[in-house]
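# Sequence and predicted structure are below.
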Amino acid sequence: MDLAKNKAKIFKSVEEAAEAENNTQGVNVIAVTKYVEAEVAHQLVEVGVRHIGENRVDKFLEKYHALAGQPVTWHLIGSLQRRKVKDVINLVDYFHALDSVKLAKEINKRADHSINCFLQVNLSEEPSKHGFLKNEIEEALLEIAELPNINLVGLMTMAPLKASQAELEALFDETYRLKEDIKAKNIKNMPMTDLSMGMSGDYLVAIKHGATFVRIGTAFFQ
C-alpha cells in the first residue's frame, strides 16, 4: 500500500474529471478511514489529504482525538443514532447522513453552532438504505427550515452496489436536478450548493453529474 502514490492517482483523476465538466467549484476528496487505524489516517494527512470521513461515532472520536491539531476537515458520513448526537455533532465539519426530521431536531437541540448537513435521499428506493424517499422530501424540508442550527448544504446519495453505468448516470443526474430544484426555492438555511455522491467504484460518474464531495476508501488502501 503506497498512500502517496494512491493519493496522487486519485487526486489527478478527480481533477481531470472536474475539468472535463468545467466544474469551477472543484471536488473535495474525502478519505474514508473506517477500515484503517488512526496512524494510517495520520499518514494520509501527511501526504496531503485534508478531508477525513468516518461512518461510526466511536471511530470518528478515536481519530478526531488522535489527529488533534492536524489540518483536517472532519466528515461524519454514516447513520447517526439520536442518542449519540450529543457526543459528536459539535466536532464535525460536515454531517452527510441527515435521514429523518427527528434526527434533525435532535441535532438542532444539541448543536452549539450551525451544522453543515447533507440531506440523505434514497431516490433508488432501496429498502436496505436510509434516506428520504422522493415523496417525503418536500414536507421534511418545511420542518427542517424551522431549525436554525441545521444548514443544509446539499444532498447525499449512494448508488446500488451493482448498478449499471446507465443506472448510475440516471441516479446521479436525478440527484443533481433535485438539488437544483431545492436551491431555486431559496429556503432559509438551505444553500444547497453541494452534492455528496460517488465512492471508489463510481466517483468519476458522480463528478460528471455535479458531485462536489466524493467519499473514497478502498482506492486509497489497495
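Great, that's in hand.

# going forward, measure contacts and count neighbours with C-alpha atoms only.
Fine.

# which residues touch the lengthiest helix in the chain?
As assigned by DSSP state H, the longest helix anywhere in the chain is helix 165-184. For helix 165-184, the external contacting residues (C-alpha atoms under 8 Å, 6 or more residues apart in numbering) are 123-124, 154-155, 157, 159, 190-193, 195, 197, 202, 205-206, 209-211.

# Now that helix: buried residues?
Neighbour counts over helix 165-184 (16 or more other C-alpha atoms under 10 Å) mark L168, E169, L171, F172, D173, T175, Y176, L178, K179, E180, I182, K183 as buried.

# try stretch 187-200
Buried-residue list, stretch 187-200, by 16+ other C-alpha under 10 Å: N189, M190, P191, M192, D194, L195, S196, M197, G198, M199.

# Give me the distance between the two termini of it.
The first and final residues of stretch 187-200 sit 33 Å from each other (C-alpha to C-alpha, to the nearest Å).

# Please enumerate residues in contact with that stretch?
Outside stretch 187-200, the residues that touch it by C-alpha under 8 Å, 6+ apart are 96, 118, 145, 148, 150-159, 172, 176, 179-180, 182-183, 203-207, 210-219.

# before we move on, what about stretch 64-81?
30, 38, 42, 45, 50-57, 60, 91-99, 103, 130.

# just the buried members of those residues?
Burial of these was assessed by neighbour count (16+ other C-alpha under 10 Å); the buried members are 30, 38, 42, 45, 50-55, 57, 60, 91-99, 103, 130.

# Spit out the contact partners of F221.
For F221, the contacting residues are M1, D2, L3, N6, by C-alpha under 8 Å, 6+ apart.

# let's bring in a second one:
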Amino acid sequence: MVNVSENITRVLERIAAAARRSGRRPEDITLVAVTKTVPVERIREAVACGLKDLGENRVQELLSKQPHIEGVNWHLIGHLQRNKVRQVWDRVCLIHSVDSLELAREINKRATAAGRRVDILLEVNIAGEESKFGLVPDAVIPLVREIAGWPGLHICGLMTVAPLVADPEEVRPVFLRLAALRREVEALRLPGVDMAYLSMGMTNDFEVAIEAGANMVRIGSAIFGSRDYQTKVEVH
C-alpha cells in the first residue's frame, strides 16, 4: 500500500537537499504533484499533507477531478490541442505546454475576449526527441519576440521533459541548456515576459534538475506510486 504522506516527506527532503546544493532555499522550489490516473481520494490525501499545486496531463481528467478537490492550484502540464483551449484556459493557474504560435494565438484570443491574461510556459524539446512535443531551442526566442506583449498572455518561463535514462546525470546537459535559454530570454526584457519559472525535473531526475536551476518540479510516481498500480479514476 502506498503511503502518500511518507512519500511526500521523502520527496520534500530530497528537494530541500538539492536546493541547498544549488545555493537556494527549499521554499524557492515549487512542487507540482502529478495526478495523472490518480484517484480523487488519494489526491485528497496529498492535499491534506499540504500540497497545493496539482498537475494534470489531460484536459478531460483535470475537468473531472477539479470540482471534487478544493483549495489547490491546478496546472496543465500535458500537450494542449487548440480545440481544447476553450475548455481549460480559465480553469488552471499555469499552462506549462505552449509549443506553437497557433496555440499561443488561440489562448490569447480566448483570454483577451474575456479581459483576462493567462500565465503560460513555453515547452522546449531540448533533446530533440521525436516522441515528445515542444519547440526546438532555436525557435524559442523568435516565438517570444512574436507573442511578447499580447494582452492575453503572460510568459512566465520555460518547461522541458528530459529523456528517460537510467542515470539522471546523463540529462544534466538538457537541464543546463534550458536554464541558459531562460537567461537568454530574460535578457531581452520584453513586455509580458518575466521568466519566473523553470519547470523541469520529474521523479527520475528532479534532484539533478534542481541543481541545474529548476524552481518547479513535476513529480508523480515518487508521491503516488507507479502508475502500474494506479486504479481507474474514481470520483466521490
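Great, that's in hand. Note that the structure is predicted; figures quoted are calculated from it, not measured.

# Post the TM-score for the overlay when you can.
Superposed pair, TM-score by TM-score structural alignment, normalised by the length of structure 1: 0.95. Supporting alignment: 220 aligned residues with a C-alpha RMSD of 1.3 Å.

# Just the buried residues of the contacts of stretch 187-200 of structure 1.
The neighbour count (16+ other C-alpha under 10 Å) marks 96, 118, 145, 148, 150-159, 172, 176, 179-180, 182-183, 203-207, 210-217, 219 as buried among those.

# What about Q81 of structure 2, how many residues nearby?
Using other C-alpha atoms under 10 Å, Q81 of structure 2 is surrounded by 13 other residues.

# Aligned against structure 1, show me the partner of it.
Per TM-score structural alignment, the equivalent position to Q81 of structure 2 in structure 1 is Q81.

# quick one: its match and I52 of structure 1, what's the gap?
20 Å.

# Looking at the contacts of helix 165-184 of structure 1, which are in helices?
Counting by DSSP H, the part of those found in helices is V205, A206.

# Please list the members of the contacts of helix 165-184 of structure 1 that lie in strands.
Mapping the contacts of helix 165-184 of structure 1 onto strands (DSSP state E) picks out G154, L155, L195.

# ok, the residue lying closest to the last one once chain neighbours are set aside - contacts?
In this case it means L195 of structure 1. Closest residue to L195 of structure 1 apart from its sequence neighbours, by C-alpha to C-alpha, 6 or more residues apart in numbering: A211 at 4.8 Å. Neighbouring residues of A211 of structure 1 by C-alpha under 8 Å, 6+ apart: V27, Y176, D194, L195, S196, M197, G198.

# what would the residues you listed look like in JSON lines with distance to T73 of structure 1?
Below are these laid out as JSON lines (distance: C-alpha to C-alpha, whole Å):
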{"residue": "V27", "distance to T73 of structure 1": "14"}
{"residue": "Y176", "distance to T73 of structure 1": "24"}
{"residue": "D194", "distance to T73 of structure 1": "16"}
{"residue": "L195", "distance to T73 of structure 1": "16"}
{"residue": "S196", "distance to T73 of structure 1": "15"}
{"residue": "M197", "distance to T73 of structure 1": "17"}
{"residue": "G198", "distance to T73 of structure 1": "18"}
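
# who's in contact with the counterpart of A212 of structure 2 in structure 1?
The alignment partner of A212 of structure 2 in structure 1, by TM-score structural alignment, is H209. By C-alpha under 8 Å, 6+ apart, the residues touching H209 of structure 1 are E169, F172, D173, Y176.

# Let me see the ranges of the helices in structure 2.
Using DSSP H, helices in structure 2 cover 4-21, 40-48, 59-65, 85-88, 101-113, 137-147, 172-188, 206-211, 221-224.

# now those helices as JSON lines including distance to G71 of structure 2?
Listed next are the helices of structure 2 as JSON lines, based on distance: least, C-alpha to C-alpha, whole Å:
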{"stretch": "helix 4-21", "distance to G71 of structure 2": "18"}
{"stretch": "helix 40-48", "distance to G71 of structure 2": "9"}
{"stretch": "helix 59-65", "distance to G71 of structure 2": "13"}
{"stretch": "helix 85-88", "distance to G71 of structure 2": "18"}
{"stretch": "helix 101-113", "distance to G71 of structure 2": "23"}
{"stretch": "helix 137-147", "distance to G71 of structure 2": "32"}
{"stretch": "helix 172-188", "distance to G71 of structure 2": "30"}
{"stretch": "helix 206-211", "distance to G71 of structure 2": "25"}
{"stretch": "helix 221-224", "distance to G71 of structure 2": "19"}
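
# how many neighbours does whatever residue of structure 1 lines up with V136 of structure 2 have?
By TM-score structural alignment, V136 of structure 2 lines up with L133 in structure 1. L133 of structure 1 has 15 neighbouring residues, counting by other C-alpha under 10 Å.

# What separation do you get for L133 of structure 1 and A104 of structure 1?
Taken as C-alpha to C-alpha, the span from L133 of structure 1 to A104 of structure 1 is 16 Å.

# just A18 of structure 1 next, same as before
Plainly put, A18 of structure 1 is 32 Å away from A104 of structure 1 if you go by C-alpha to C-alpha.
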